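Asks: model this:
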Amino acid sequence: MSKYLMNKFLYTIDRDPDLVERYREDPSGTVAWWEETQANRILNCVGQESSTWLRFEDTEREALRAHDYVKLFELGAHPFLTLTLFIGMFERDYHEPLGFQLEYARKLSHIKLPYPDIST
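Replies: Have a look, this model is predicted:
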């Protein structure tokens, strides 16, 4: 399992409004594109700097494709990264104030301390 790669995906998608919309509308295509073209790029480096070995595990890939932030949290994705990205994607679908945040908290309420390890 690569918590680093999951968190890198969440971080880089969340930083680009066009990618947020792309991920909302086509999660499977976005995950496949990102894994193929972006996963091995080194953050904050020129395009020529890259590695070759980073790939999602099947469980990570499926959770990302399904927008399953509960499973991502259980796999060790950082909660701030999942929350900020999914707020950007889904807050507009709720009519009450903090609607998505309350839904996020409700869906994660079964998880008790200690939380899953989020270190990378």
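
Asks: make it CA atoms for all contacts and neighbour counts henceforth
Replies: Noted.

Asks: Can you tell me how far the residue of the chain most remote from its centre is from residue 20?
Replies: Taking CA atoms, centre = their mean, the residue of the chain most remote from its mean C-alpha position is residue 48, at 24.7 Å. Computed with CA to CA, to the nearest Å, the distance linking residue 48 and residue 20 is 25 Å.

Asks: Kindly report the same for residue 116.
Replies: 25 Å.

Asks: Look at those two and report which has more neighbours.
Replies: residue 20 (21 against 14; other CA atoms under 10 Å).

Asks: Name the next helix or strand downstream of the helix or strand hosting that one, please.
Replies: Applying DSSP states H and E as the criterion places residue 20 in helix 17-25. Next along the chain after helix 17-25, taking DSSP H and E as the criterion, comes helix 27-37.

Asks: the helices in this structure, which residues?
Replies: All helices of the chain, identified by DSSP state H, fall at 3-14, 17-25, 27-37, 58-65, 69-75, 79-90, 99-107.

Asks: quick one: the residue farthest from the centre of the chain and residue 42, what's the gap?
Replies: 9 Å.

Asks: quick one more, to check against the first:
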Amino acid sequence: MSRYLIDKFLYTVDRDPDLVERYRDDPVGTVTWWEAERANSVLNCHTGEASTWLRFDDTERTALSTHDYVKLFELGAHPFLTLTLFIAMFERDHAEPLAFQKQYAARLAHFDLPYPDIAT
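Replies: Alright, predicted model coming up:
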């Protein structure tokens, strides 16, 4: 498992409005594309440098492909990265202010301290 790679996915998708919409509309295709095209690029590096070994495992790929932020939290994804991306994708589906954030908190309420380790 790679918390780094999950966090990298959340970080890079959240910072590109087109990718946010693509991930919202086609999560499986976006995860597959991102893993093939972006997973091994060096973060915030525009020189074409890349690695060759980073891959999601099946659990990570499934959680990302199904927008399962509870599972992502359980796997150690950084909660701020997860929350900001999912707010961008799903807050608009709720009529009440902060409704998605309340849903997010309620779905994570079963976790007790200490939370899963989010260090990378």
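
Asks: picking that back up, let me know which of the helices of the first structure is the nearest to residue 120 of the first structure.
Replies: helix 3-14 (5.2 Å; CA to CA).

Asks: mean deviation (superposed) between the closest one and the second structure, please.
Replies: Mean deviation of helix 3-14 of the first structure relative to the second structure after superposition (mean CA distance after the TM-score superposition for the first structure): 0.1 Å.

Asks: What helices and strands are in contact with that helix?
Replies: helix 17-25, helix 79-90 (3 or more CA pairs under 8 Å, 6 or more residues apart in numbering; DSSP states H and E).

Asks: In the shortest one, which residues are buried?
Replies: To tie it back to what came earlier, the one meant is helix 17-25 of the first structure. 19, 20, 21, 22, 23, 24 (16 or more other CA atoms under 10 Å).

Asks: Against the second structure, what's the mean shift for the helix holding residue 20 of the first structure, could you check?
Replies: Averaged out, helix 17-25 of the first structure is 0.2 Å away (mean CA distance after the TM-score superposition for the first structure).

Asks: centre of the chain versus that helix, how much separation?
Replies: 12 Å (CA atoms, centre = their mean, to the nearest Å).

Asks: cool, and stretch 32-41 of the second structure?
Replies: Counting by CA atoms, centre = their mean, stretch 32-41 of the second structure comes out at 14 Å from the chain centroid.

Asks: what's around the residue nearest to residue 11 of the first structure when sequence neighbours are not counted, how many residues?
Replies: Nearest residue to residue 11 of the first structure, sequence neighbours excluded (CA to CA, 6 or more residues apart in numbering): residue 81, at 6.3 Å. Residues near residue 81 of the first structure, counting by other CA under 10 Å, number 21.

Asks: again, but for residue 113 of the first structure
Replies: Neighbours of residue 113 of the first structure (other CA under 10 Å): 6.

Asks: go on, residue 5 of the first structure?
Replies: When neighbours are defined as other CA under 10 Å, residue 5 of the first structure has 20 of them.

Asks: Give the full set of residues in contact with it.
Replies: 39, 54, 55, 56 (CA atoms under 8 Å, 6 or more residues apart in numbering).

Asks: Which residue, other than its chain neighbours, is closest to the third one?
Replies: The spatial neighbour of residue 55 of the first structure that comes closest, neighbours along the chain excluded (CA to CA, 6+ apart), is residue 35 at 6.7 Å.
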